[in-house]
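>>> Sequence first, predicted model second:
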Amino acid sequence: MSDSVLKRYAGTRVPIPGLGEPPEPGDDLADDLGCFSWLRGMRERSPMLEFRLKDGRSIAYDYALLRKVVFDPSEGITLKFDEETVRIEGRNLALEATPGIHLLRGIQGHRVPWVRELGEAELIAAGDRVTVVERLAFDAPG
């Protein structure tokens, strides 16, 4: 292999004209909306959906494995991944958190990188028109 080919592909990255600078590590590309986050860019998509539990644990699933999204106002949002089911329970799960942004549509469009259970104090302080995630339930095949 010639040195010029190696240098060409292994050298420092130069930004592509018109695309701007690549994001710096630590740049926040998502808005934190309390119990979930939303990717800012119109074309941004998250590769994984992370579930953050009250006890500090975190579980992430590949969005490519998401096969079905079911919304029932009395049960919440049910996500069917290949072999597992995740249920998001709470209130106002299909309402807009801010204009044009809501949890249900964000998950359907892969725009939500994480969802978080709220603590007891946050649940009490949340308003009536705020999206609230009270519980995340995980069901493995039995």
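Yep, that arrived.

>>> Please count neighbours and contacts with C-alpha atoms only from this point.
Will do.

>>> ok, residue 126 - contacts?
Contacts for residue 126 (CA atoms under 8 Å, 6 or more residues apart in numbering) come out as residue 132.

>>> Spatially central residue in this protein, please.
residue 113 (2.0 Å; CA atoms, centre = their mean).

>>> ok, now which ones touch the residue nearest to that residue when sequence neighbours are not counted?
Leaving aside its chain neighbours, residue 113 sits nearest to residue 49 (5.0 Å; criterion: CA to CA, 6 or more residues apart in numbering). Counting by CA under 8 Å, 6+ apart, residue 49 makes contact with 60, 61, 62, 63, 112, 113, 114, 115.

>>> one more structure, for comparison:
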Amino acid sequence: MSDSLLDKYVGKRSESQDTPSQPETDGFEDCGAFGWLRGVRDHAIMLEIRHKNGRITALGYAWLDSAEFDPSEGITLRFSGRTVKIIGRNLNGEVRPNIRLFDGLVRHRVPWIQEADGSANLQAPQGAAIIEEIAVK
């Protein structure tokens, strides 16, 4: 009995321990204009805003006071002390089944958004969400 107890803690390894574990994959899906956290319970801590010129701004979701979508004006996010205006096309369109930009922002499932450069804007498929401009004030 002591041999099996000793084997349990320091001796023989089971077959499941011998097989290499699956490599970790990123926890988000790239939807072109934005990232989407895959896990049902996953939530982003901050929203990373990627501008065309390479500048990046990150704002904490904890300070998101309100979010508004107006089809003619875009998405307005109000963080304490700052306003983010997102202008583009299909901002509330379903880019994949059950994946919408505004819905993801409201539920903190979007870790990053990015402005499209000229070529990405022209080459995007018909139903894709395109962010033409992000203004942080």
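Noted; the coordinates are in hand. These numbers were taken from a predicted model, which means no experiment stands behind them.

>>> ok, back up a step: surely the residue nearest to the centre of the first structure touches residue 44?
No: look at residue 113 of the first structure against residue 44 with CA atoms under 8 Å: they stay out of range, at 10.3 Å.

>>> residue ranges of the strands in the first structure, please?
30-32, 37-39, 48-52, 58-62, 66-72, 76-81, 85-91, 114-116, 132-139 (DSSP state E).

>>> For these, give me CSV that also has distance to residue 6 of the first structure.
Formatted as CSV, the strands of the first structure follow (distance: least, CA to CA, whole Å):
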stretch, distance to residue 6 of the first structure
strand 30-32, 36
strand 37-39, 36
strand 48-52, 33
strand 58-62, 33
strand 66-72, 39
strand 76-81, 41
strand 85-91, 46
strand 114-116, 39
strand 132-139, 47
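
>>> out of these, which comes closest to residue 8 of the first structure?
Among these, strand 48-52 comes nearest to residue 8 of the first structure, with 31.7 Å by CA to CA.

>>> how close does the closest one sit to the second structure?
When the second structure is overlaid, strand 48-52 of the first structure sits 0.4 Å from its aligned residues on average, using mean CA distance after the TM-score superposition for the first structure.

>>> sorry, back to before: mind checking what the residue nearest to residue 113 of the first structure lines up with in the second structure?
Under the alignment (TM-score structural alignment), residue 49 of the first structure pairs with residue 47 in the second structure.

>>> measure residue 124 of the first structure to residue 116 of the first structure for me?
The gap separating residue 124 of the first structure from residue 116 of the first structure is 16 Å, by CA to CA, to the nearest Å.

>>> sorry, that was for residue 28 of the first structure
17 Å.

>>> Same question for residue 52 of the first structure.
Counting by CA to CA - residue 52 of the first structure and residue 116 of the first structure are separated by 5 Å.

>>> between these two, which one's more packed in?
residue 116 (22 against 19; other CA atoms under 10 Å).

>>> Looking at the alignment, what corresponds to the more buried one in the second structure?
By TM-score structural alignment, residue 116 of the first structure lines up with residue 114.

>>> can I assume that match is in contact with residue 131?
Yes: using CA under 8 Å, residue 114 of the second structure is in contact with residue 131, at 6.7 Å.

>>> and the longest helix for the first structure?
Selection of the longest helix in the first structure by residue count, based on DSSP state H, yields helix 3-10.

>>> which residue numbers in the second structure go with that helix?
Going by TM-score structural alignment: helix 3-10 of the first structure matches no residues.

>>> Which position in the first structure pairs with residue 83 of the second structure?
So residue 83 of the second structure corresponds to residue 85, using TM-score structural alignment.

>>> again, but for residue 26 of the second structure
Checking TM-score structural alignment: residue 26 of the second structure goes with residue 28.

>>> And for that match, the neighbour number?
11.

>>> again, but for residue 98 of the first structure
Neighbour tally, residue 98 of the first structure, other CA under 10 Å: 10.
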